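J.: Just to be clear, the model below is a prediction. Sequence and coordinates:
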Amino acid sequence: MRFNWQVLALGVTFCVLWSSAFTVGKFAVQAAPPLWFLVIRYSLGFLLMWLVLVAMRRRLPDNRADMWTGIWLGIFNNALYLGACYIAFRTVSSGMVAMIASLMPLVTVGLAWPVLGEKPTVRKLAGLALGLGGAWFILGHRLNAESAVDDPLGIAIAAVGMICLACGTVLYKRRGADADPLAMNAVQSGAAGVVLLPVALILEDPDITFGWTFIWTQAYTVIVMTFATLLIWFALIRKAGAGAASAFHFLNPGIALLIAFIALGEPVTRSDLLGLIPVAAGILMVNWPARREGTS
């Protein structure tokens, strides 16, 4: 693992883009119902990725197993995870949703043991306990504050979405890691759009305000979040390795709170800052490359 200025720049850039998506999502649900916004986003994303595949003379997976893996990843990672997050944006601050989503690596450790047979090390178990303890500290203080702005039901919905993302991560490790990432991403977007469409028809009115907010949030989520973050992520993996790249996730909760504070004026309290310390430390301990310790 080599940390140089290029690795640092790529890692921080990826974290800023990943974290900014939550603030963008908060703006997005002001212009469109959550599920309708995502249906349009995933439809545009699938079309754009399919055109890129054609231009690069590549194609969607022709292996049935890869195709079904991509579909299930689309259901877990895109439809359920982001669907839950966008619904939560209606009643929960973007910083809180981001903090909950940042716990995904911790939950993945717990799921990978029974599903993948990856027995966690003492360090990872300590990181899991530390991170969840910090999250519980932040959550407790936010819900008990006199000026509480986060709805408990919305927090629960965001937590369910985060668990779905952890399930998708485990599935990817088990079945999709060797497939073409661009093709799998296209399948995921297409599957998510198909799954969310009937749900949106049943639960929401397509009351969309086709103004500037809708346009820029769609452009940002489709182009920046679908392509830019993917390219930066793989560049980071090439430069630093998968383990070192994953370790950068410890920056996400703090950066997300900072962006939400700047762009939306969401308050950041002393208890938030205190709770972020064990959350970030726990995520770092879980994701830190094993070869430094000579263990897995």
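T.: Sure, I can see it. Residues are numbered from 1 along each chain as shown.
J.: Please make it C-alpha for all contacts and neighbour counts, starting now.
T.: OK.
J.: Cross-check the contact I'm expecting between Leu17 and Thr226.
T.: No. Using C-alpha atoms under 8 Å, Leu17 is not in contact with Thr226, being 10.7 Å away.
J.: Give me the more crowded residue out of those two.
T.: Thr226 (22 against 19; other C-alpha atoms under 10 Å).
J.: roughly how far is the helix or strand containing Arg238 from the heart of the chain?
T.: Arg238 belongs to helix 229-240 when assigned by DSSP states H and E. Centroid separation between helix 229-240 and its chain, computed with C-alpha atoms, centre = their mean, to the nearest Å, is 16 Å.
J.: which residues touch the helix or strand just after it?
T.: Beyond helix 229-240 on the C-terminal side, the first helix or strand identified by DSSP H and E is helix 242-247. Contact with helix 242-247 is made by 1, 11, 233, 236-237, 283-284, 286-290, as judged by C-alpha atoms under 8 Å, 6 or more residues apart in numbering.
J.: quick one: buried residues of the helix or strand following helix 242-247?
T.: Using DSSP H and E, the helix or strand that follows helix 242-247 in sequence is helix 252-264. Buried residues in helix 252-264, counted by 16 or more other C-alpha atoms under 10 Å: 252-261, 264.
J.: Arg142: which of those residues is nearest?
T.: Leu257 (13.5 Å; C-alpha to C-alpha).
J.: how near is Ala129 to Ile283?
T.: Noted for Ala129: a distance of 10 Å to Ile283, by C-alpha to C-alpha, to the nearest Å.
J.: got another, please set it beside the one above:
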Amino acid sequence: MSEKNGTARQTQDRRSAPARSTEDKTQPPPRAEPPVSGTPWGRYAVGVFFSVIWSSAFIAGKVVVMEMGPFATLFYRFTLTVLVLLLFCGKKLLGPEGRQAMLPGMLLGLLNNVVYLGLSFSALRYLSASWVVIVVSCAPFMTMALAALRGQESFDKRKLLGLTVAFAGVVVMVGITGLHEGAGLGLGMAIAATLAFSVGAVLFRGKYDALSLLSLNFWMTLCGMLCFAPAAFMTTTNPLHITWPALAALLWLVVVSLAGMALWLLLIRTQGPSMAASYNMLNPLSGLALSALLLGTAIGVQDVMGAAAIVAGLYVALRPGQTPKTT
């Protein structure tokens, strides 16, 4: 009888041990920095590639917007992207993987594709492009503050210093022109757009890490398509009535929606929200390089100085540092 009791207790102990181990795994220890994966140069390469893809949308978007308007452009961009994503996702959207990503994807689509893009495009009606770029470049600061409030990241002085230097480089590159009458509304739109972008980055970090990026991108894009549909139907312009350069630019915007958004979600997942948002400060530099390459735009001394400050600041902010001890 005692041997049976002993065997039963050992069996019970063995059964209970995995349960305790699983419970420990579901409660990750507090961390001061978000986990990152890959070599430092590999992570930087992903961020730079994201910036180049994302910046190219401004060049292509300008060509299409001149013929179709901002909201019609966004509608057809998202509609074509939805069709492509349907080919990739297929029946997965009807399965558990697709259903789990639906509500988070619609929420992120509302923040990133509708509020961020809609307000930033609208802000251009009241502000110069330089002011919109400067306000949007504040995204890393907003994201860092929100992530710190949610306990996702620590408030790192080294990171703050690096982002401040990079932000100064953005200001040097794009310059600041005088604000005209009615610019207050444009500034409010640009700030609200940047805040929505930062909120989306912080919400995705951790909470939606297990979701499929393709399914998530599909629901995000579908949300943008549905929200911009009324504005598109109010105009008589459609992709069949635009010039070939504008049509080519529209198709490239679909590539940006596919590759750019996938890289953006990947950066948040692997490097944390504030570090992912930091790569947006490379956008003026990437946009200038693309403009010089594709449009023959001249590069001046001011551009070189600003670019140097951006690269130096981001290196300080993004390089791995010692993780502070936690209690």
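T.: Sure, I can see it. Since this is a predicted model, take the numbers as computed values, not measurements.
J.: Provide the TM-score value for the superposition.
T.: Remark: TM-score between the superposed chains equals 0.74 [TM-score structural alignment, normalised by the length of structure 1]; 280 aligned residues with a C-alpha RMSD of 3.9 Å.
J.: if we can go back for a sec, so between Ala129 and Ile283 of structure 1, which is more surrounded?
T.: Ile283 (29 against 16).
J.: check contacts around the more buried one.
T.: 103, 105-106, 127-128, 131, 247, 249-250.
J.: buried stuff in the helix or strand encompassing it?
T.: Here Ile283 of structure 1 sits within helix 270-287, counting by DSSP H and E. Of all the residues in helix 270-287 of structure 1, those buried under the rule 16+ other C-alpha under 10 Å are 272, 275-287.
J.: just to revisit the earlier point, out of the buried residues of helix 252-264 of structure 1, which comes closest to Leu143 of structure 1?
T.: Leu257 (16.7 Å).
J.: The closest one maps to what in structure 2?
T.: Aligned counterpart of Leu257 of structure 1 in structure 2: Leu288 (TM-score structural alignment).
J.: State the distance from that match to Cys227 of structure 2.
T.: 31 Å.
J.: what does Gly287 of structure 2 give?
T.: To Cys227 of structure 2, Gly287 of structure 2 is 28 Å away according to C-alpha to C-alpha.
J.: and if you look at Phe197 of structure 2?
T.: Taken as C-alpha to C-alpha, the span from Phe197 of structure 2 to Cys227 of structure 2 is 17 Å.
J.: Ok, Met275 of structure 2 next?
T.: 29 Å.
J.: which residues are in contact with stretch 282-289 of structure 2?
T.: Stretch 282-289 of structure 2 is contacted by residues 48, 51-52, 54-56, 58-59, 133, 170, 173-174, 297, 299, 307, 310-311 when judged by C-alpha under 8 Å, 6+ apart.
J.: Please enumerate the helices of the stretch 51-200 of structure 2.
T.: 70-89, 96-108, 117-123, 129-136, 139-149, 157-174, 183-204 (DSSP state H, counting those that start in this stretch).
J.: ok, now which ones touch the residue nearest the centre of structure 1?
T.: Taking C-alpha atoms, centre = their mean, the centroid of structure 1 lies closest to Ala101, which sits 6.1 Å from it. By C-alpha under 8 Å, 6+ apart, the contact list for Ala101 of structure 1 reads 158-159, 161-162.
J.: can you rerun that using 6 Å?
T.: Counting by C-alpha atoms under 6 Å, 6 or more residues apart in numbering, Ala101 of structure 1 touches Met162.
J.: Also Ile310 of structure 2?
T.: 166, 169.
J.: Please report the distance of it from Leu282 of structure 2.
T.: 7 Å.
J.: Identify whichever of the helices of the stretch 51-200 of structure 2 lies nearest to Phe233 of structure 2.
T.: With C-alpha to C-alpha as the yardstick, what comes closest out of the helices of the stretch 51-200 of structure 2 is helix 70-89 (7.9 Å).
J.: can you state the direction angle for that closest one and helix 96-108?
T.: 170 degrees (axes from the mean of the first three to the mean of the last three C-alpha atoms, to 10 degrees).
J.: Need the contact partners of helix 70-89 of structure 2.
T.: 218, 221, 225, 228-229, 232, 254.
J.: That helix vs structure 1 - mean distance after superposition?
T.: For helix 70-89 of structure 2, the mean deviation from structure 1 after alignment is 1.2 Å (mean C-alpha distance after the TM-score superposition for structure 1).
J.: Where does that helix end up in structure 1?
T.: Counting by TM-score structural alignment, helix 70-89 of structure 2 corresponds to residues 34-53.
J.: Would you mark the buried spots in the matching stretch?
T.: Buried residues in stretch 34-53 of structure 1 (16+ other C-alpha under 10 Å): 34-46, 48-50, 52-53.
J.: and if you look at stretch 170-188 of structure 1?
T.: 170-172, 176, 179, 182-188.
J.: Quote the end-to-end distance of that stretch.
T.: End-to-end for stretch 170-188 of structure 1, by C-alpha to C-alpha: 15 Å.
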